[in-house]
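Chemist: Got a predicted structure plus its sequence, pasted below:
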Amino acid sequence: MTGCIFVAHFALPSSVRLCGGGLPTTYKAVQFHLHWGEEQQPGSEHSVDGERYPMELHIVHIKEQYSSLQEAESDTTGIAALAFFFEVTSEPNKHFDRVIEALGRVRYQGNSSTILGFRLADIILPASKLSYYRYSGSLTTPGCDQIVVWTVFHQTLPISQKQLALVTRQLLYRTEKPMTGVFRPMQNLNRRIVFTSVKSDGVRALPGLITLFLCFFCAFGQQR
């Protein structure tokens, strides 16, 4: 894949750690960002059983020994990304309004702003309600290197059609056109093995993931 994909990055505190659940080591948070399509069109970078969603959230982490995302890119498992799908609902996601408002303050490339008092845990489901897919894959922005441990969650996050429209209209290219279609086209599986969690008395396939995310979301709850 060539060319550029512009996305708004929300910086996260590196004190947040991600470990266990089959991950090769401990990772620290770097940022989260969103991918979306045209208004009322699919914009997710993953699909489940052929179904795509209007928007996808990525929470990006790097191995704790690295000082930057660029440094982690030299490692085949240097990056761990969590992916959540958004699904359109009749009721708005009130907690997500904070993110939408922030996007409205960074309409052009190079702009920056701060979300005061925001907790990422407010827009993500409790760990006990999550199940997921896990596979080794690539970055979805150039140069798309095979260096990411992906965790893609089954459960979707709500967003109203009005909220989604605000997201797709607010960021602008230098031409003043809305920044839409900011996602990588669907790629072939290319013999990658995709694991899935199975809930019964606990989590199978990747034991310890529930503990991993309980710690993760607790850490986010303490950050401001």
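Modeler: Thanks, I have the structure now.

Chemist: CA only for contacts and neighbour counts going forward, please
Modeler: Fine.

Chemist: Thought G43 was touching M55, still the case?
Modeler: Yes - M55 is in contact with G43 according to C-alpha atoms under 8 Å; the separation is 5.1 Å.

Chemist: more neighbours, the two?
Modeler: A count of neighbours by other C-alpha atoms under 10 Å puts M55 above the other of M55 and G43, at 28 against 25.

Chemist: The more buried one: what's it in contact with?
Modeler: 34-37, 42-44, 85-87 (C-alpha atoms under 8 Å, 6 or more residues apart in numbering).

Chemist: got it, and T151?
Modeler: Applying C-alpha under 8 Å, 6+ apart to T151 gives the contacts 80-83, 132-135.

Chemist: Who are the packing partners of whichever strand or helix holds F85?
Modeler: Using DSSP states H and E, F85 sits within strand 79-89. With contacts defined as 3 or more C-alpha pairs under 8 Å, 6 or more residues apart in numbering; DSSP states H and E, strand 79-89 has these neighbours: strand 55-63, strand 148-153, strand 157-160, helix 161-170.

Chemist: for this structure, what's the longest helix?
Modeler: Counting residues, the longest helix in the chain under DSSP state H turns out to be helix 209-222.

Chemist: Which secondary structure elements does it sit against?
Modeler: Using 3+ C-alpha pairs under 8 Å, 6+ apart, helix 209-222 is in contact with strand 17-18.

Chemist: end to end, how far does stretch 203-212 reach?
Modeler: Distance between the boundary residues of stretch 203-212 (C-alpha to C-alpha, to the nearest Å) amounts to 12 Å.

Chemist: also this one, for the comparison:
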Amino acid sequence: MYQETTVNFQIPYLLMEYRLLTLVLMVGTMQMQKIGNVIVEIYHILELVVTCGGSYQSPIDIVTTGASQQPVQPKIYYKNKASDVGYEEVNTPYTKEYEGEYSSIQVLDASGLVVRYYAKQFHIHTPSEHTIDGKHFDLEIHFVHQVNAIQDEEQDCNKVKNSLTVFGLMFTESASATDYEAFKPWFDQNMTGEVESFDLNDFFQKMTDSTYYHYDGSLTTLPCSQIVNWIVFYQPLPISTFQLNQFRATFADSTAFPLKQNNRPIQHLNGRKILKGTALTAGVTEIPDVQSSQACLLLLSIVMGAFIL
């Protein structure tokens, strides 16, 4: 079981401040024609500082007693099965992440509208980033989905409210849990960067309680854009000690995370409403595949990678 620590270094954010200080000091020694570029970089870093201090930041502590009831979510069912698509590992020193072309789902946004999203990537945080009634969990997986309406190659996904929906699934260490077949390819030493896909539905079908909590928030990594429609599931799934330790070993040699934890600290709610609902996970719903936007896929890679710069 995860034990809360009293010290929580957030090295990547400290590195961002260090970059700003270094750039300021460099101005006095650089040639005049380069000062303009430095000023632009300083402005960009200051912009990140302001965004990461916004009022709609994630993760949050979900206080269940204060949540308002929301209508039932549409069925969570991904049309594509294990033989349909491949998953490519993204090399990042701060998480275990896979990207691929998946099928779409229909999701309620925080305003109660049904919007079509399609899954783009998933990655892990250990311990969990969100807490429920003050409690951390051993692992949290984020399934990142992009809104179907963003098709324009020139459109910036990072500036469209609720352009992303992220499912947060919690996992708790269990001595009796069996290993997930879905996780095994993540740690296959013979893997060449792309692995045979698996059925994302497996995680949701294992839930006996599909209660979720829903709120408007942000990316938990730089640039902290406040564009995320968060759906955090209440029931943790069991994970074996062996597989949990495999995930934790991802950070064994990480200099960015000396405590071997890659979770962002809890952010203030700032008056936001938390909604409560139930997702339908049983049965089969045929949802047509959608055309992906390569521009937004590239942006997602940049957004997740920016955390380590």
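Modeler: Perfect, thanks for sending it. Please read all numbers here as calculations on a predicted model, not as lab measurements.

Chemist: Of the contacts of M55 of structure 1, which ones are shared with structure 2?
Modeler: Retained in structure 2: 34-36, 43-44, 85-87, out of the contacts of M55 of structure 1 (criterion both residues aligned by TM-score structural alignment, their matches' C-alpha atoms under 8 Å).

Chemist: residues contacting the most centrally placed residue in structure 2?
Modeler: The residue lying closest to the centre of structure 2 (C-alpha atoms, centre = their mean) is H142, at 4.1 Å. Listed by C-alpha under 8 Å, 6+ apart, the contact partners of H142 of structure 2 are 122-124, 166-169.

Chemist: mind running it again at 6 Å?
Modeler: Taking C-alpha atoms under 6 Å, 6 or more residues apart in numbering as the criterion, H142 of structure 2 is in contact with 122-123, 167-168.

Chemist: Now do the helices in the stretch 1-150 of structure 2.
Modeler: Remark: helices assigned in the stretch 1-150 of structure 2 by DSSP state H, counting those that start in this stretch are 11-26, 32-52.

Chemist: Now render these as TSV, adding distance to F187 of structure 2.
Modeler: TSV is the format used below for these (distance: least, C-alpha to C-alpha, whole Å):
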stretch	distance to F187 of structure 2
helix 11-26	25
helix 32-52	32
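
Chemist: and of those, who's closest to G193 of structure 2?
Modeler: Comparing those against G193 of structure 2 with C-alpha to C-alpha, the closest turns out to be helix 11-26 (25.6 Å).

Chemist: now that closest one, how far from the centre of its chain.
Modeler: Its chain's C-alpha centre and that of helix 11-26 of structure 2 lie 25 Å apart, by C-alpha atoms, centre = their mean, to the nearest Å.

Chemist: Kindly report the same for stretch 160-169 of structure 1.
Modeler: That offset, for stretch 160-169 of structure 1, works out to 18 Å (C-alpha atoms, centre = their mean).

Chemist: And it, what's buried?
Modeler: Neighbour-count burial for stretch 160-169 of structure 1, with 16 or more other C-alpha atoms under 10 Å as criterion, is recorded at 160-161, 163-164, 166-169.

Chemist: Can you check which part of structure 2 it sits on?
Modeler: Aligned by TM-score structural alignment, stretch 160-169 of structure 1 falls on residues 240-249 of structure 2.

Chemist: Between M55 and G43 of structure 1, which contacts overlap?
Modeler: Each of W36 lies in contact with both M55 of structure 1 and G43 under the rule C-alpha under 6 Å, 6+ apart.

Chemist: Distance-wise, check D156 of structure 2 relative to N263 of structure 2.
Modeler: Per C-alpha to C-alpha, D156 of structure 2 is found 26 Å from N263 of structure 2.

Chemist: Matching M170 of structure 2 against structure 1, which residue comes up?
Modeler: Checking TM-score structural alignment: M170 of structure 2 goes with F85.

Chemist: if I look at that match, how far off is Q161 of structure 1?
Modeler: In terms of C-alpha to C-alpha, F85 of structure 1 sits 15 Å off from Q161 of structure 1.

Chemist: Could you do T76 of structure 1 as well?
Modeler: 38 Å.

Chemist: cool, M55 of structure 1 as well?
Modeler: Distance from M55 of structure 1 to Q161 of structure 1, by C-alpha to C-alpha: 11 Å.

Chemist: quick one: contacts for V40 of structure 2?
Modeler: Here V40 of structure 2 is in contact with no residue (C-alpha under 6 Å, 6+ apart).

Chemist: Repeat that for C296 of structure 2.
Modeler: By C-alpha under 6 Å, 6+ apart, C296 of structure 2 lies in contact with C157.

Chemist: which SSE is it in?
Modeler: Counting by DSSP H and E, C296 of structure 2 is found in helix 294-306.

Chemist: so what's E129 of structure 2 closest to, chain neighbours aside?
Modeler: N263 (4.9 Å; C-alpha to C-alpha, 6 or more residues apart in numbering).

Chemist: what's the spacing between the aligned residue in structure 1 for the one you found and S128 of structure 1?
Modeler: Counting by TM-score structural alignment, N263 of structure 2 corresponds to F183 in structure 1. Applying C-alpha to C-alpha, the value for F183 of structure 1 to S128 of structure 1 is 29 Å.

Chemist: and those two? which has more neighbours close in?
Modeler: Each of F183 of structure 1 and S128 has its neighbours counted (other C-alpha under 10 Å); F183 has more, 23 against 12.

Chemist: That one should be in a strand, yeah?
Modeler: No - F183 of structure 1: not assigned to a strand; according to DSSP: H, G, I helix; E, B strand; the rest coil it is coil.

Chemist: how close does it get to W150 of structure 1?
Modeler: Noted for F183 of structure 1: a distance of 16 Å to W150 of structure 1, by C-alpha to C-alpha.

Chemist: Check S74 of structure 1 too.
Modeler: 17 Å.

Chemist: Quick one: map D49 of structure 1 onto structure 2.
Modeler: Counting by TM-score structural alignment, D49 of structure 1 corresponds to D133 in structure 2.

Chemist: and its match, how many neighbours?
Modeler: For D133 of structure 2, the count of nearby residues is 11 (other C-alpha under 10 Å).

Chemist: what separates it from V147 of structure 2, distance-wise?
Modeler: With the distance defined as C-alpha to C-alpha, D133 of structure 2 ends up 30 Å from V147 of structure 2.

Chemist: ok, now I132 of structure 2?
Modeler: 27 Å.

Chemist: Cheers, nothing more for now.
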